[in-house]
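Engineer: Predicted model, plus sequence, below.
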Amino acid sequence: MNLENIGILTFLLYISIALAQGFHLFGRLTFPRWQYRVGSFLALSGHGWLLYRYIEMPEGQNLYWLCMLSFTLWLMNIITLIASFRAQVANLSSLTFPLSAISLALVMHFAGSDIMDTKAHPGVLAHIFISMFAISLLLLASLQAIFMGLQNHLLKHHKPSAILHILPPLQAMETLLFYIIWCGVLFFSGSLLSGFFYQGPLLTSHLLPKIILALCAWVLLVSLLLGRYRFGWRGPTAIRWTLSGTTFALLSYFGTKALLF
């Protein structure tokens, strides 16, 4: 089977699971967990194979920003699938899978070239993986925050919805949100530290915007965790700070990458 056929099947799997999960959220379809897990495993297998073929080149690895964005979403889906065995996070796939399908289609049709032999520079390779894990976790946190915002809105305005019966209680959603943020901040801190060691001279026109945006994201997210610990921040405040920090983190990597390439 050629790459295009694998890409089409993976795209259709992602969209089908997302639609099924969306209908499940609104109480219009029963979607057993085993079906989500089997479908997710197949979609992730196809996505992973395609990424390998588009990233791994004879002369090195293609780190073009679209490839890295799709790789980040792939990691995020893996984290979600693994976490679904312990927590009710499968609903996030109704948002993450369409994004993954679109990113995969973009890679297959518009992938550029930004080749680097990362195997010859293990420190840089470690920095890239740590950064991708950090971004994946922060993206998950932002999607969790979006679901929390929807849930909070429905409860505040006393609007009956099947979503309220599918999602865990708001307090459990909030606890999960901060757990994901803690993990994301740990990896993001590791990404910043490894970047100082392996990204070369820092104060250059090439890296300065990325560093400033990354530091803004780190300050926002750490401030959120401190505010949670010291002042009990929660609800809309936690949602706003999560989305703001994640936006800066995404811009620090993909925004600067897209502008430079």
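Structural biologist: Great, that's in hand. Because the structure is predicted, anything quoted here is derived from the model rather than measured.

Engineer: C-alpha only now, for contacts and for neighbours.
Structural biologist: OK.

Engineer: Could you point out the longest helix of this protein?
Structural biologist: helix 122-156 (DSSP state H).

Engineer: which helices and strands sit right next to the helix or strand just after it?
Structural biologist: Downstream of helix 122-156, the first helix or strand assigned by DSSP states H and E is helix 163-166. On a contact count with 3 or more C-alpha pairs under 8 Å, 6 or more residues apart in numbering; DSSP states H and E, helix 163-166 meets helix 122-156.

Engineer: mind listing what's buried in the longest helix of the chain?
Structural biologist: Residues of helix 122-156 classed as buried: 124-128, 130-149, 151-152 (neighbour count, 16 or more other C-alpha atoms under 10 Å).

Engineer: Check stretch 216-230 too.
Structural biologist: Result for stretch 216-230 [16+ other C-alpha under 10 Å]: buried residues 216-218, 220-222, 224-225.

Engineer: go on, stretch 17-36?
Structural biologist: 17-25, 27, 31, 36.

Engineer: now, which of those residues sits nearest Tyr64?
Structural biologist: Ala18 (26.6 Å; C-alpha to C-alpha).

Engineer: try this one next to it:
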Amino acid sequence: MQALLLALMASLLYLAAAAWQALTLARRVAPRPLLVRGLGVLGLLCHLPLAAGLFHDGQAVLPGLSTSAILIGAVVVVLLLAASLFKPVLNAAAGIFPLAGAALLLAVGLPSPERTTDMTPGIALHALSSALAFAVLAIAAVQAVLLGVQNHALRHHHIRGVVQSLPPLTTMERLLFEFIWAGMALLTLSIASGFLFLDSMFAQHLAHKTILSLAAWVIFAVLLFSHHRLGWRGMRAVHWTLGGCAVLLLAYFGSKFVLEIVLNRA
């Protein structure tokens, strides 16, 4: 009951912050970055006890569906709030915060993960880099959506509304590729540490995640190479970014959902 209350409070605070930022994008209210960050931080303060509750008496938890949703949700909110202090990316809160809140509410209702005490430093590195990679690329996905909206509006000569609230197109593209480069570095570390420290990355319960993670890595690698050598940008970059993030979403959560919810296997 307490977990559900905290999840509900966090979700409402995230939703309030996202709503204000969305209204700011629509030029319905004045920009209030301190308000959006403040609501986000309050939501995070309700979120973090649930993440901390996954660790009890020094024990680590297996990366199950509910565990991943709670932890990655917290990580992506922390990263967005931190990045917004240095980069003009707070607009992504309009998409990130509601998703984090919804994932948190859903995760609280899922079965609790099993606990284990044998998480070695190598496995911890793999889990941490995986969470960070997904979080950074999730922000990149929302940034890509905003860039797509901006591109579409400019092509149709719509220069009012959302377009006026966003940074210049070149800045938006630069931010997108900065997030993709950072996410690719973390994803590379995640895959490499998985091969080094896990018993078998192609074991039955890991094969789908491994194959899909490698596929996402290839998609992002092609995008970065083509952006550097062939000048890919605009809607092509948006489509490839969203495609890579969709594959990564299936890698991180799709197989867990099938195993734990559909097949009811821990």
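Structural biologist: Right, received. Where do you want to start? Please read these numbers as outputs of a predicted model, since none were measured by experiment.

Engineer: returning to what we had before: need the buried residues of stretch 216-230 of the first structure in TSV (columns: distance to Asn5 of the first structure).
Structural biologist: TSV is the format used below for those (distance: C-alpha to C-alpha, whole Å):
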residue	distance to Asn5 of the first structure
Cys216	42
Ala217	39
Trp218	41
Leu220	43
Leu221	41
Val222	44
Leu224	44
Leu225	45
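
Engineer: Which members of these occur in helices, if any?
Structural biologist: Short answer: these in helices (DSSP H) are 216-218, 220-222, 224-225.

Engineer: Could I get the full set of helices for the stretch 1-150 of the first structure?
Structural biologist: 3-25, 33-55, 65-83, 93-110, 122-156 (DSSP state H, counting those that start in this stretch).

Engineer: Save those as CSV, and put in distance to Phe254 of the first structure too.
Structural biologist: Compiled in CSV, the helices of the stretch 1-150 of the first structure are given as follows (distance: least, C-alpha to C-alpha, whole Å):
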stretch, distance to Phe254 of the first structure
helix 3-25, 22
helix 33-55, 16
helix 65-83, 6
helix 93-110, 13
helix 122-156, 10
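
Engineer: now for those, which one comes closest to Leu243 of the first structure?
Structural biologist: Among the helices of the stretch 1-150 of the first structure, helix 122-156 sits nearest to Leu243 of the first structure (C-alpha to C-alpha), with 5.4 Å.

Engineer: average offset between that closest one and the second structure?
Structural biologist: With mean C-alpha distance after the TM-score superposition for the first structure, helix 122-156 of the first structure departs from the second structure by a mean of 0.7 Å once superposed.

Engineer: Tell me which residues are up against stretch 80-92 of the second structure.
Structural biologist: 21-22, 25, 33, 37, 40-41, 93, 139, 142-143, 146, 166-167, 175 (C-alpha atoms under 8 Å, 6 or more residues apart in numbering).

Engineer: Pick out the most distant pair among these.
Structural biologist: Taking C-alpha to C-alpha, no two of the contacts of stretch 80-92 of the second structure sit farther apart than Val41 and Pro167, at 23.8 Å.

Engineer: When those two are compared, which one has more neighbours?
Structural biologist: Ranked by neighbour count (other C-alpha atoms under 10 Å), Val41 of the second structure and Pro167 place Val41 first, with 19 against 15.

Engineer: Quick one: map the more buried one onto the first structure.
Structural biologist: In the first structure, the residue equivalent to Val41 of the second structure is Phe41, according to TM-score structural alignment.

Engineer: quick revisit: which of the buried residues of stretch 216-230 of the first structure sits closest to Trp182 of the first structure?
Structural biologist: For these, the nearest to Trp182 of the first structure is Leu225 (7.7 Å; C-alpha to C-alpha).

Engineer: ok, the closest one to Tyr198 of the first structure distance?
Structural biologist: 28 Å (C-alpha to C-alpha, to the nearest Å).

Engineer: repeat for Asn62 of the first structure
Structural biologist: Asn62 of the first structure is 18 Å from Tyr198 of the first structure, by C-alpha to C-alpha.

Engineer: Check Gly245 of the first structure too.
Structural biologist: Counting by C-alpha to C-alpha, the gap from Gly245 of the first structure to Tyr198 of the first structure is 24 Å.

Engineer: Specify which residue of those two has the higher count of neighbours.
Structural biologist: Gly245 (24 against 16).
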